[in-house]
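> no FASTA, just this:
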């Protein structure tokens, strides 16, 4: 009888261990350096973000936390997270194409180690708890203005488990709903089509590098807690073996509602993005030290398929169907934004045009906003001003009066 009981207990223990071994676990580790997750960065080089991350070094390690976003014991992408503003600075991934196109359920997760270093490394489902150093799903409820906007979209993840890993709130910012679902979403689809067709390495495998970030506002918050970024930006770079050249482009847009359903983001060069986000004493670089082209875009490679939502798929000769671009230029602000005036100034940066943006590396001049190259005499305005003030402000969680 004792022998039977012992054998039964052993069987139960083994069964329990086997079950634990197949239960999906999400391990998201807060690490010390971006170099711990450099496999998601082109040539292992992180962006140079003024006042935040310079020459690969995090300037304030008590505030900015690099996270190796790992699901089922496999690292999927990397995020640099701002625990003061409770939004990511950027997320980055090595794009490999898409094996599974289905979007998973929205089961939002949090990072326990952001609350306490010795907490479990496992990414946990958000049960509605109150967090001190990160956003929770409750912080986004009861608002009809902002979506939980992915920096790294689930559509850029390779398979189902990769996609699930993007639904961590450390990869999320408050994003104007129609902006998220409209012009920003179309940009993501367009660039995905370009990468799927042209980003082929020497082994003919799909391979590209994407970095997407958010520029925090000076004092605009959601529920007095989460910084509402004034601007979102994204860039990609890859080597195209079938074209025998390096490809790159950038986009950004102000975090305000789209003015129409036909609105698109202007395609920009990396150099223009660098200029937009640089400060007076520090230059922004998204792919530093790499061979990414700085002064040309990929607009001439935009596919004509309507499923790709690229602006060039609309014929410039069709004047009866004009569309709108959101230039997103913050450099047109001629003075430091006041607590309530900044949003109004940013909103005015949109303009209507009757043809797609031309495939040129130069600035696109609009009637309501000055191109970024024309604003070089204002070194500490717009985006540069916000990079400076979001670091030095004493209380970024104040709401607008």
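Perfect, thanks for sending it. Just so you know, these numbers come straight off a predicted model, no measurement behind them. Numbering: from 1, shown residues only.
> rest of the way, CA atoms for contacts and neighbours
OK.
> so how far is the helix or strand hosting residue 5 from its chain's centroid?
Element membership for residue 5, per DSSP states H and E: helix 2-22. Centre-to-centre, helix 2-22 and its host chain are 46 Å apart (CA atoms, centre = their mean, to the nearest Å).
> then stretch 218-229?
17 Å.
> list the buried residues of it.
218-223, 225-229 (16 or more other CA atoms under 10 Å).
> with stretch 239-253 instead?
Using 16+ other CA under 10 Å as the test for burial, stretch 239-253 gives 239-241, 247-253.
> related to what we said a few turns ago, from the buried residues of stretch 218-229, pick the one nearest residue 212.
residue 229 (12.8 Å; CA to CA).
> try it against this one:
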């Protein structure tokens, strides 16, 4: 009897996917600076996802099941050459559809069309006839190095509809700028959070609202162990800096700003309280 009780107590740690919190390594705690997610979100319908592939935690996503879009993804940056994967299968999160589903993301297949799946998250069909939008990663595969980590970024729970001109222009350029900066000047672990704001616009299919369209896409990184001898124009952007861009065809330049400036900008555009904070202690190490 005691053995069965022990197994039951351990079960939540063994099968994370959709989780109550991120306070354990198996619940993607290591994807977050100081193991702490962004705080201050007021919407209690959001789902916390520990994105897993091949039975290993890969990154964190806070997901809005009503708009079928991620609110943010949080991950650790891995030094990479910036090469983008090709022919990766798109995947979905089984536990959003059913608590009995696998804790690993799974590739879409002809059988991946149950009502529970359609109700709980975006599907490939939602993006099929919207040529003006790209599937924009929040955790981009160019910020990962391991092939499985790169593959794990191809989950529809990690992408939002981005206007093609924004996705392939200013946003892609910024992702590569950050990749080069962290490659060159971050000596330790770099933690990244990339998220969205919405203004209520949706992709519609069969006269139904299906997927939320971001108004802005934003991002911030935290790297406390960095090269103090880096050129000033790079050094002053450590240990943390942020950016945001308008998801549109025009006026879509990505603006880099200090972390507190980004948080102030977002407070007026998201359902958060006055204590909204992207990184624990604003990415200031306790010893500083």
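Yes, it's here. Treat the numbers as computed from the prediction; the structure is a model and nothing was measured.
> about what we covered before: now do the buried residues in the helix holding residue 5 of the first structure.
Buried, per 16+ other CA under 10 Å, within helix 2-22 of the first structure: nothing.
> do the same with stretch 162-174 of the second structure
Residues 162-167, 170-172, 174 are the ones in stretch 162-174 of the second structure that count as buried (16+ other CA under 10 Å).
> pipe those into a markdown table and attach distance to residue 58 of the second structure and secondary structure per row.
Below are these laid out as a markdown table (distance: CA to CA, whole Å; DSSP: H, G, I helix; E, B strand; the rest coil):
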| residue | distance to residue 58 of the second structure | secondary structure |
| --- | --- | --- |
| 162 | 23 | strand |
| 163 | 27 | strand |
| 164 | 27 | helix |
| 165 | 29 | helix |
| 166 | 26 | helix |
| 167 | 23 | helix |
| 170 | 26 | helix |
| 171 | 23 | helix |
| 172 | 22 | helix |
| 174 | 23 | helix |
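> pick the one among those closest to residue 82 of the second structure.
Distance to residue 82 of the second structure, by CA to CA, is smallest for residue 172 among those, at 10.9 Å.
> trace the closest one over to the first structure, please.
Using TM-score structural alignment as the criterion, residue 172 of the second structure maps onto residue 185 of the first structure.
> next, the contact list for that match, please.
For residue 185 of the first structure, the contact set (CA atoms under 8 Å, 6 or more residues apart in numbering) comprises residue 179.
> I'd like the distance between it and residue 347 of the first structure.
Using CA to CA, to the nearest Å, residue 185 of the first structure is found at 19 Å from residue 347 of the first structure.
> got it, and residue 53 of the first structure?
The spacing between residue 53 of the first structure and residue 347 of the first structure, counted by CA to CA, is 28 Å.
> and for residue 3 of the first structure?
Relative to residue 347 of the first structure, residue 3 of the first structure is positioned 77 Å away (criterion: CA to CA).
> equivalent analysis for residue 278 of the first structure, please.
Noted for residue 278 of the first structure: a distance of 21 Å to residue 347 of the first structure, by CA to CA.
> next: residue 46 of the first structure.
From residue 46 of the first structure over to residue 347 of the first structure (counting by CA to CA), the distance is 31 Å.
> ok, residue 254 of the first structure next?
Distance of residue 254 of the first structure to residue 347 of the first structure, computed by CA to CA: 7 Å.
> again, but for residue 60 of the first structure
Here residue 60 of the first structure is placed at a distance of 31 Å from residue 347 of the first structure (CA to CA).
> look at the two and report which has more neighbours.
Neighbours per residue, other CA atoms under 10 Å: of residue 60 of the first structure and residue 347, the larger number sits with residue 347, 20 against 13.
> so what does the more buried one match up with in the second structure?
Checking with TM-score structural alignment, residue 347 of the first structure has no match.
> which residues touch the closest residue to residue 23 of the second structure other than its chain neighbours?
Leaving aside its chain neighbours, residue 23 of the second structure sits nearest to residue 29 (5.5 Å; criterion: CA to CA, 6 or more residues apart in numbering). Listed by CA under 8 Å, 6+ apart, the contact set of residue 29 of the second structure reads 22-23, 35-36.
> now the corresponding residue of the first structure for residue 29 of the second structure: how far from residue 352 of the first structure?
Using TM-score structural alignment, the partner of residue 29 of the second structure in the first structure is residue 38. Residue 38 of the first structure sits 40 Å away from residue 352 of the first structure, taking CA to CA as the criterion.
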